[in-house]
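Colleague: Provide a 3D model corresponding to the input given below.
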Amino acid sequence: MQPQDWTKLVEQTFKIPSLNGQSNQPDPWMLMIDQLWEANPYSKLLPLDPAEIMHSMQQLWTSMFSDPSRVWANYTDYLQQYNQLMVATMLKMWGQPTGPAVEPEKGDKRFNSPDWQQNIAYDALKQTYLLGATTLLKSAGSLKGLDDKQKRRITFYLRQFLDSISPTNFFFTNPQVIHETIKSGGKNLVDGLNNLLRDVKTGQIKMTDTDAFKPGVNLAITPGQVIHRSRLVEIIQYKPTTEKVYSIPVLFLPPWINKYYCLDMQPENSLIKFLVDKGFTVFVISWKNPDAQMEDIGLEGYLEMGPLTAIKVIKEITGTDKINTVGYCIGGTLLSMTVPYLNAIGDDTVNCTTFFVTLQDFEEVGDTSVYIDEQYVTFIEGQMMARGYLDSKEMASMFNVLRANDLIWSNVINNYMLGKEPPAFDLLYWNADGTRMARTAHSFYLHNTYLENNLVKPGKIILKGVPIDLGKITQDVYAVGTQQDHIVPWKSAWRITKLAGGKKRFIVGSSGHIAGIINTPSKMRGYWTNEASAETAEDWFNKAQPQQGSWWFDWAEWLKARAGEQVSPPPMGSKTNPPICAAPGTYVLER
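Modeller: Okay, here's the model as predicted:
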């Protein structure tokens, strides 16, 4: 039988989409799996898609049968490593320790408990699981007959499955849970059940102590005033802490899919406070949490009521004709449109601009591409049409799956198996304090970025009658990517260095999308710099030099060189834009 005959036979047997992309009729087994999962109370908490997982497993199975020689090679490698594992286990039993046959990936914290290394049985179980998982992922990565997007999708859902069946996620195969059960006399299981019922009721896994923080009390407490309010934004001006300040102020555009106080957490990890204490005059946009009555606000509304209005207000209060702008994530994408818009209409207010983990080129968006396709956008547009907005839980669930072991399964173990309350962690509190997305703006954004990648096509996006061309960004640019970012891959963040026209400085911070930006001086995470130009992101990193400490200091020095002279601080507000209320304002408190 030829390989193509094997493929056809398996496709017909399991009734799955063929490798050439053509679909067979809906599989009743898939429908049944979906229905059974929806009936499971865990389905309200765990953003898993069992039908997609099963579909990916079937595609993997089909592809393997299409190339029996490769299946045999992978199986032979697996047997060889498994035999090494068994020999090592026997030697340990005889008192002759040996090195592990397979180890967890860097950053995998699931097996940190001493039992996973010291107990021979648990060590063998851990390595058997890791060996099987590694073999399957390797097989998925070498599939033939599929394009890169299809391979990514299969690998993504396969990893979801493998993460879910980790021995750490089950009572009898998690030594930490067994110890806790014996120690507490089973109280952990009773408490875990109560925690599960609580979370099912709210429809969300509790990831941090939600009673430990409150914006304006112990988060977002850098002194400042709201000096402008519209139906979409509050603009906050921060009180200076130095006798002299730099004459050119700084404007932050945070993402409107989150609340701004990620930039102003507690005093020791507040980027805004860090800048204020360095002598910068800082303004930030605090986006309103939109409801159904705001569904008509499009991206032009975000542009007009957000950065364009903020620039006018700041110029009126400070008397300056220059402003340094900073955009974070999707706020940076909006800033990528704002700067060329202003340059095109002859407004040279923006002096220099900074992008934190920002996408301009959406060609490679990492694992989020698994979700954001035509089918997904059609689905959420239907939800937004019904509600007038997209609920923040939808986006939060998607992002949590990208780091399932850290954000989902670790909490399942802690909350429901160990029966413990999650610890107080400010970044996780902020992460759970999401915002909704206005229908018109979010639909425009998804179509023109993730689906069509129009921002890198000069003149394809037109805002307020002005064609947007990233090549018209002639100001100096400072851009930050983060090494472990699952939302904005650092190689994609680097692309601004090839798209913008001005002088560029790019750095890569350690950690991920949030922790890599809130890189406080006390954390000492380090970062990479490269003063030379590079044709590709890989070339840039190969020649980059590791640096100690926080990149905040590097950025502050870059800003100082572009921040003008030292002058007396401007007033807090003005007659035209008087202080309305103290920071953090009212919009950030809306649920």
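
Colleague: when you work out contacts or count neighbours from here on, use the C-alpha atoms and nothing else.
Modeller: OK.

Colleague: would you mark the buried spots in the strand or helix carrying residue 116?
Modeller: Per DSSP states H and E, residue 116 falls inside helix 115-118. Neighbour counts over helix 115-118 (16 or more other Cα atoms under 10 Å) mark residue 116 as buried.

Colleague: mind checking how far the top helix by length along the chain is from the chain centre?
Modeller: Once the chain is assigned using DSSP state H, the helix that runs over the most residues is helix 68-93. Distance of helix 68-93 from the chain centroid (Cα atoms, centre = their mean, to the nearest Å) equals 36 Å.

Colleague: let's see this one next to it:
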Amino acid sequence: MPDFEALSRNASLFVEEFGRTAATYFKPLDGEGAKAGGSDEVGDVVKTLGTVAEKWLSDPQKTLEAQTALSEAFINLWGTTWFRMQGKNPPPIAVPEPRDNRFAHAEWSTNPVFDFLKQSYLITSRWAEGLVERAEGIDEHTRHKAQFYLRQITGALSPSNFVMTNPELIRHTLEESGANLVRGLKMLAEDIEAGKGELRVRQTDPSGFEVGVNVAVTPGEVVFRNDLMELIQYAPQTETVLKRPFLIVPPWINKFYILDLNPQKSLINWMVSQGLTVFCISWVNPDERHADKDFESYMREGIEAAIDAIGVATGETEVAAAGYCVGGTLLAVTLATQAATGNRRIRSATLLTTQVDFTHAGDLKVFADEAQIQGIEARMKQRGYLDGSRMANAFNMLRPNDLIWSYVVNNYVKGKAPMAFDLLYWNADATRMPAANHSFYLRNCYLENNLSKGTMVLGNVRLDLKKVKIPIFNLATREDHIAPARSVFEGSARFGGKVDYVLAGSGHIAGVVNPPAKPKYGYWTGGPAKGRLEDWIEAATENKGSWWPYWFEWLEKQAPERVPARKPGGDALPSLGPAPGTYVRMKA
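Modeller: Down below sits the predicted model:
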């Protein structure tokens, strides 16, 4: 039994905290504010799902069939529940997916009442998903959006999210006499305050990390800086290094140190230990001053300026390069530009979970139709950039049960602060996007897919990836929600030279950051990326361990000559400060 005196006291505290939280949420916002455009987004959800509903309601026979199917499922559920009440054990009507942890607590299955709630939810949500899947007369983009929005709604309405419908939360609340709800509401108010009026769900304890102290700690120096980026050269760890220097182009959505989380998981540190002269771009966290910095600016003032500086520091005119995610897309654009102009300074390229063909770009395409891009452009026009929290929210919505609702339950219902986790600390370290650059990217890649068609124009140059003949290592990850494996696979065919397609296990981050010392996932190799991805996987060779050594062997074959190790900056570029530099510390 709960402590009723404590329960009463906590109920009073809960009401007080609720008042403070409501006051924080409804506080007037300055300028654009985090809630700007919210009504437009809700309107698009209603319009999209309404389109699906109209298609069903326009055919009374199909509507009756759909209603009958749902009714029959519930009649069967009532029957099995009645048998369970009699002590029998009939098989369930609906069971969660094997990886669905929301219903892991034993009472979801052993208690007939909560088992009924669970199965009712599964039956209804799957029935709704079926309506979207089978709706006739709607275009595929509308269907895709409806599936995405429905996933957000069903995730939010799961009985696992609420105290009175979750047996684990009921027990937890009674054991704490409601103190968990008071703590949770206090954290809720803090997170709304941190989000400037919009809930920014915390996923980790940020106090456990500091850039340059226990994340992003590989030794090096900033050897060049301009308005868009700092260039870091890492200190050598071997007596000799490959003669050809190596440039890393990270995404400007999030920060570069995902590749340098800590010495044990750092791809950058491992590359240096293998004898590479590693340079890495650290993008500025842009503000209104960078509003007009477009895709060409990121190429000229980013990649090309970095290659210029590398030449000054090392005396080399050619580099190998790697691009991660949108950084890889920018690298591919640069390769096409160099191929078109004859300025071929990048001699081999590594693309990490990178899309160049956006035909099958996954759920992020939901946000990239003409109406939604116009809305994003209107919001960016007010300040000159897209706030970093908007991109963070979009990525979280790709896996709402894992990245949103599990933390909502843990933080605000159980009243538990999340654990310190370096990956989620990095994920929360948001970056803004300049208006000109982000608009170009959304329109030319997600909306019009111009790069893969050979119709993208940058700096008055039409770009054709078929003219790119250099060796390319193209890494995809099997469970990627951002750059789907199929999308990366089909993008391989857009280049004109030899492409080594490799498929790593896991997803967009864990599949890349998979060190040889403690590998969690394997990888597949299988020759040219031709035909269907499913057929390629079936014929591919599965390899245990990290893909990193396989990749380094590929890289070393391109240019095996070695020279004495180089100090950062050489004799020509004085240090502008130690790695990881100043731009990475700029907060959104």
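
Colleague: rewinding a little: what comes up buried for the longest helix of structure 1?
Modeller: 71, 74, 78, 81-82, 85, 88-90, 92.

Colleague: so can I have JSON lines of the residues you listed showing distance to residue 504 of structure 1?
Modeller: Formatted as JSON lines, the buried residues of helix 68-93 of structure 1 follow (distance: Cα to Cα, whole Å):
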{"residue": "71", "distance to residue 504 of structure 1": "47"}
{"residue": "74", "distance to residue 504 of structure 1": "45"}
{"residue": "78", "distance to residue 504 of structure 1": "47"}
{"residue": "81", "distance to residue 504 of structure 1": "47"}
{"residue": "82", "distance to residue 504 of structure 1": "50"}
{"residue": "85", "distance to residue 504 of structure 1": "50"}
{"residue": "88", "distance to residue 504 of structure 1": "52"}
{"residue": "89", "distance to residue 504 of structure 1": "54"}
{"residue": "90", "distance to residue 504 of structure 1": "57"}
{"residue": "92", "distance to residue 504 of structure 1": "55"}
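
Colleague: which SS state does the closest residue in space to residue 338 of structure 2 that isn't next to it in sequence fall under?
Modeller: In space, and not counting its chain neighbours, residue 338 of structure 2 is closest to residue 344: 5.1 Å by Cα to Cα, 6 or more residues apart in numbering. The local conformation at residue 344 of structure 2, judged by DSSP: H, G, I helix; E, B strand; the rest coil, is coil.

Colleague: which stretches of the stretch 451-588 of structure 2 form helices?
Modeller: With DSSP state H, counting those that start in this stretch, the ranges of helices along the stretch 451-588 of structure 2 come out as 485-491, 533-539, 548-558.

Colleague: need the winner for burial among these.
Modeller: Ranked by mean neighbour count, the helices of the stretch 451-588 of structure 2 are led by helix 485-491 with a mean of 24 (mean count of other Cα atoms under 10 Å).

Colleague: counting by contacts, list what it packs against.
Modeller: Helices and strands touching helix 485-491 of structure 2, by 3 or more Cα pairs under 8 Å, 6 or more residues apart in numbering; DSSP states H and E, are strand 472-477.

Colleague: so where is stretch 499-509 of structure 1 in structure 2?
Modeller: Residues 494-504 of structure 2 are matched to stretch 499-509 of structure 1 when aligned by TM-score structural alignment.

Colleague: mind listing what's buried in that stretch?
Modeller: Applying a neighbour-count criterion of 16+ other Cα under 10 Å, one finds 494-495, 497-504 buried in stretch 494-504 of structure 2.

Colleague: can you name the two of those residues that are farthest apart?
Modeller: 497 and 504 (22.0 Å; Cα to Cα).

Colleague: which residue, other than its chain neighbours, is closest to the equivalent of residue 334 of structure 1 over in structure 2?
Modeller: Taking TM-score structural alignment, the alignment pairs residue 334 of structure 1 with residue 330 from structure 2. Leaving out its chain neighbours, the residue that sits closest to residue 330 of structure 2 by Cα to Cα, 6+ apart is residue 299, at 6.8 Å.

Colleague: residue in structure 1 matching that neighbour?
Modeller: Under TM-score structural alignment, residue 299 of structure 2 pairs with residue 303 in structure 1.

Colleague: swap in residue 410 of structure 2?
Modeller: Checking TM-score structural alignment: residue 410 of structure 2 goes with residue 414.

Colleague: helix/strand/coil for the residue nearest to that match when sequence neighbours are not counted?
Modeller: Distance criterion Cα to Cα, 6+ apart; nearest residue to residue 414 of structure 1, sequence neighbours excluded, is residue 420 at 5.6 Å. Here residue 420 of structure 1 is recorded as coil under three-state DSSP.

Colleague: nice, that's everything, thank you.
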